[in-house]
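>>> Kindly return the folded structure for what I paste below:
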Amino acid sequence: MNYRKGTNIETSKQSRIVFLDYLRVISITMVLMVHAIEIFYLAVDRVSIKPDDEFWVNFMSSSLRACVPLFVMASGYLLVPIKEKPSVFYKKRFSRILFPFILWSILYAVVPFLFGADNFDIMQSKLIILLHNFNLESGHLWFIYMLIGIYLFLPIISPWLQITSKHFIEFYLVLWFFSSFHHYLKIVFPNGVFGEVFWNEFHSLWYFSGHLGFVVLAFFFLENLFI
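This next block holds a predicted model:
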């Protein structure tokens, strides 16, 4: 596949990118496997992990948790750089995800009440929680919040990606990669690292962390590997 450097593939005349289809199939399979194995390792309280299964839980989860980052990279590969106005981009993206997201979030809060599993007060409490977060029953929709954040930031970071150099993107990716080990550093230094204290959770590399890095990584691959 030959694409002009800097072209937004979503607007390209090429209607299909075969390897991304395969990537989606692999990612979907990994998501299904992640959720399918949960019942085999959750303890009776459905929160803690069975002590005897810790090794296999860690092995399976660690092997499959790349599913969401792969989806994010596929989105970044297709969307960046953005060639349309931010208002057009926001309207197009959010019109696709917000209505189904709101609908299913409400259903997960209301349906247990309709079938007698929850009383009215519990249902009301779940609906109120939806104003600021998801409920336990809809916990698998956490990624929508992440996706909303990425969509909001894409028109901001896209102009930088278009004008910056390869080495500067590599510099960003190195810092982003290092920031991914932050939680492991917290095990060694539980009181905080890189400026963290109880009144400030934003450490030095906080601004380089998160799923946005997978978007930048996908753009880096697009510009330097698939040209």
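>>> C-alpha only now, for contacts and for neighbours.
Fine.
>>> Not counting residues beside it along the chain, what's closest to residue 26?
Spatial nearest neighbour of residue 26, excluding adjacent residues (CA to CA, 6 or more residues apart in numbering): residue 67 at 7.9 Å.
>>> any idea how far that neighbour lies from residue 209?
Residue 67 sits 18 Å away from residue 209, going by CA to CA, to the nearest Å.
>>> Check which helix or strand the residue lying farthest from the centre of the chain maps to.
Centroid-distance maximum for the chain: residue 116 at 33.6 Å, with CA atoms, centre = their mean. For residue 116, there is no helix or strand it lies in under DSSP states H and E.
>>> quick one, what contacts the residue nearest to residue 26?
By CA atoms under 8 Å, 6 or more residues apart in numbering, residue 67 lies in contact with 26-28, 30-31.
>>> Show me those that map onto helices.
Assigned to helices by DSSP state H, the following of the contacts of residue 67 qualify: 26-28, 30-31.
>>> Filter those down to just the buried residues.
The neighbour count (16 or more other CA atoms under 10 Å) marks 27-28, 30-31 as buried among the ones in helices among the contacts of residue 67.
>>> structure for this one too, so we can compare:
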Amino acid sequence: MILRKDRIFYLDEVRALAILFVLLAHTIKNFPVNINYLTSPTLLSYLTISRMGVPLFFMLSGALLIGKDYSLSEFFKKRFSRVLIPAIFWYVILFISVAYANGFNFDLMYEWIYDAPFPWFACAIIGVYLLIPIFSSFVKEYGTRGAGYFIFIWLILVVLTNFNLAEDYYAKLIFGNFGIYIGFAVLGYYLANKEFNIYSLPMVIFSTIIFIACLVFNMYNAYYFKTVFYIESFSIILQCSALFLILRYLSKYASFNPSKTLSKIHNFIKDSWIGAIVYALSVCSYTIYLMHYQIVDLLVQFYPITTFDLVPVVFILLTVITLAIVLILSKIPIVNKLIGIH
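Modelled structure (predicted):
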């Protein structure tokens, strides 16, 4: 896999972390239900981190697509094909494998089609794509200030919902479909384009403090109040924003201060085998997302997670196996066009 020079490395870092968080979340979901994960600080820390996966994906969509110049026909043709073709391909592959494993039992096949785990993400991202041209026109007219205005209104609604200050009907109306996702997309655009009046290193330090504070707060709430926050939580939004800014401004600091120790560490990661893995995870992230459910199900059958310390073991195995499968498939003509690598 050849590294493209036109890619922005910190966005590849965000995408690589996003898919790792998703894999971690679905590894945790396979933890034995008879064990109460809310009593384990270790498992809670995994949950607190893994919640960032889906928001980061939508933030990337906004960072990469909002405000760009394109025709509507070109945009929808390219974006919809990138989402739908791989989704249909993997849906068919998984359906055939499930049907074969269950002896083509009609009732089980129907149940699997109805409860299939991944189509919701494809539907959500398509919904966001339908709205992105509208927001692109808006930010071209009003810039980051206009995006900031939208985010301000969006965060007010998030806070009202978080503190049960809005009726359930209105909360579902706002967040039940695309509201929360397009909000993350606009937030990603804003954080990628807004020039804050602060130097890079102080921004990295400040964002790191915010990120750690959110992690501690979320873990504390989960451990003592039995509340595991979801993506529409204000603290998860802040946590994702802080991580995004850490990576953006660390990259900016390294480009302007190459002789500094922190910059040397960053550039070593970027130019070494670690950077190659980050790039591979980034370009394969959507494919991995679509096909990893079956792999994690097989893994926990042969390597059941019975203790907390097995979670990282299964997570690492899942990551290595899914990435290896995708890289192998990427070498096969025609198949490499269908599986969703970009």
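>>> re the thing from before, ok, the contacts of residue 67 of the first structure in the second structure, which still hold?
With both residues aligned by TM-score structural alignment, their matches' CA atoms under 8 Å, the contacts of those that the second structure also has are 26-28, 30-31.
>>> Out of those residues, which is nearest to residue 145 of the first structure?
residue 31 (17.2 Å; CA to CA).
>>> For residue 138 of the first structure, see how far away the closest residue to that closest one other than its chain neighbours is.
Closest residue to residue 31 of the first structure apart from its sequence neighbours, by CA to CA, 6+ apart: residue 67 at 6.1 Å. Plainly put, residue 67 of the first structure is 19 Å away from residue 138 of the first structure if you go by CA to CA.
>>> now residue 68 of the first structure
17 Å.
>>> Next: residue 38 of the first structure.
Counting by CA to CA - residue 38 of the first structure and residue 138 of the first structure are separated by 15 Å.
>>> How many residues are close by residue 221 of the second structure?
By the criterion of other CA atoms under 10 Å, residue 221 of the second structure has 15 neighbours.
>>> quick one: what's aligned to it in the first structure?
In the first structure, no residue is matched to residue 221 of the second structure (TM-score structural alignment).
>>> one step back: export the buried ones among the ones in helices among the contacts of residue 67 of the first structure as CSV, with columns for distance to residue 75 of the first structure.
CSV is the format used below for these (distance: CA to CA, whole Å):
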residue, distance to residue 75 of the first structure
27, 13
28, 14
30, 17
31, 17
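>>> Which residues are in contact with the corresponding residue of the second structure for the residue farthest from the centre of the first structure?
Alignment note: residue 116 of the first structure maps to residue 102 in the second structure; criterion TM-score structural alignment. Contact analysis of residue 102 of the second structure by CA under 8 Å, 6+ apart lists residue 108.
>>> mind redoing it with 6 Å?
Neighbour list for residue 102 of the second structure: empty [criterion: CA atoms under 6 Å, 6 or more residues apart in numbering].
>>> cool, and residue 254 of the second structure?
Residue 254 of the second structure touches residue 263, counting by CA under 6 Å, 6+ apart.
>>> Repeat the analysis, applying 10 Å as the threshold.
Counting by CA atoms under 10 Å, 6 or more residues apart in numbering, residue 254 of the second structure touches 200-201, 260-267.
>>> helix, strand or coil for residue 203 of the first structure?
Look at residue 203 of the first structure: counting by DSSP: H, G, I helix; E, B strand; the rest coil, its state is coil.
>>> From residue 185 of the first structure, how far out is it?
Taking CA to CA, one finds residue 203 of the first structure at 12 Å from residue 185 of the first structure.
>>> The biggest helix by length in the second structure packs against which elements?
In the second structure, taking DSSP H as the definition, the longest helix is helix 119-162. Under the contact definition 3 or more CA pairs under 10 Å, 6 or more residues apart in numbering; DSSP states H and E, helix 119-162 of the second structure sits against helix 53-65, helix 72-101, helix 168-175, helix 179-193, helix 234-256, helix 285-302.
>>> Much appreciated, bye for now.
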